[in-house]
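>>> Got a predicted structure here, sequence first:
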Amino acid sequence: MARPLIHLRPCGAALSCSEAHRSLLDALEAHQVPVEFQCRSGYCGACRLRLLAGEVKYHQEPLAFVGRGEILPCCCLPVDDIELKL
C-alpha cells in the first residue's frame, strides 16, 4: 500500500507520511516544515491548517473548533494524498 503524500501549497513540495508518524503534525515536523502548535491534542487549535484536497482521519476528535476546509494536524493522519495551504 502506498504511503500518503502531503502536497504543500504554494511551495509545491511533496512529503511522505509514514507509519512511524503518529500524526500529520509529526510528519510535517519530521520534514522540518514549521507549524505553530501548543497542546498537540486538538484542544487549542493553534496548529489549524487549510486542507485544499484529500481527506484526513482524526484519531482523537478535536475539542477546538474546526471550520469547513480546516484541519488540526496534531490529532489526524491523511487517509490518502492531501494538499495543504501553509
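Here it is on my side, so go on. Numbering: from 1, shown residues only.
>>> CA only for contacts and neighbour counts going forward, please
OK.
>>> The closest residue in space to residue 70 that isn't next to it in sequence sits in which helix or strand?
Leaving out its chain neighbours, the residue that sits closest to residue 70 by Cα to Cα, 6 or more residues apart in numbering is residue 50, at 4.5 Å. Per DSSP states H and E: residue 50 is located in strand 49-53.
>>> Against that first model, consider the following:
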Amino acid sequence: MTSTFKEDSLHRVKIGAKEVLVTEEEPLLPQLERSGLVLEYQCREGYCSSCALKLVWGKVYYPEEPMAWVQGGHVLSCCAYAKSDIEIASL
C-alpha cells in the first residue's frame, strides 16, 4: 500500500503529555479529534474563534485568512495547518 502523505509533511503536535502526528493536508481540528482529543468548536470555518488554542511554539499557516480575530499566540484549530512540529498549551 502506498501512502499519499510525504514524510516531510508529517508533524508532531504536543498537547500536555500527548503527542499526535498530523499532516499539512488538513486543518488541526479534525486531525486532533481523530486522535481522541475533545476540543471546543462552533463554526469550523474561522468565523467564531471558539476553537482557539494557545500555541507554545512551532509554525502554522492559514490557506485563507480567518474572519475571526485571533489573539496573539493563539491559533484557530479549525483552519490552521501545521507547518512544523508544534506544542499547544494543555487543554
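Arrived safely, thanks for sending. Because the structure is predicted, anything quoted here is derived from the model rather than measured.
>>> Could I get the full set of helices for the second structure?
Assigned by DSSP state H, the helices in the second structure fall at 28-34.
>>> what separates the residue positioned nearest the centre of the second structure from residue 59 of the second structure, distance-wise?
Geometric centre of the second structure, nearest residue: residue 28, 2.7 Å, by Cα atoms, centre = their mean. Separation of residue 28 of the second structure from residue 59 of the second structure (Cα to Cα, to the nearest Å): 12 Å.
>>> Spit out the residues that contact these two alike.
Between them, residue 28 of the second structure and residue 59 have residue 82 as joint contacts when contacts are counted by Cα atoms under 8 Å, 6 or more residues apart in numbering.
>>> Alignment lookup: residue 43 of the second structure to the first structure.
With TM-score structural alignment as the matching criterion, the partner of residue 43 of the second structure in the first structure is residue 39.
>>> Nearest spatial neighbour of residue 68 of the second structure, chain-adjacent residues omitted?
residue 47 (4.6 Å).
>>> For the first structure, just list every one of the strands.
5-9, 14-16, 49-53, 56-58, 70-71, 76-78, 82-85 (DSSP state E).
>>> who's in contact with the residue nearest to residue 70 of the first structure?
Contacts for residue 50 of the first structure (Cα under 8 Å, 6+ apart) come out as 69, 70, 71, 84, 85, 86.
>>> Translate the first one into the numbering of the second structure.
Residue 69 of the first structure maps onto residue 73 of the second structure when the alignment is built from TM-score structural alignment.
>>> Repeat that for the fourth one.
In the second structure, the residue equivalent to residue 84 of the first structure is residue 88, according to TM-score structural alignment.
>>> ok, back up a step: am I right that the residue nearest to residue 68 of the second structure is in contact with residue 66?
Yes - in this structure, residue 47 of the second structure is within contact of residue 66 by Cα atoms under 8 Å, at 6.6 Å.
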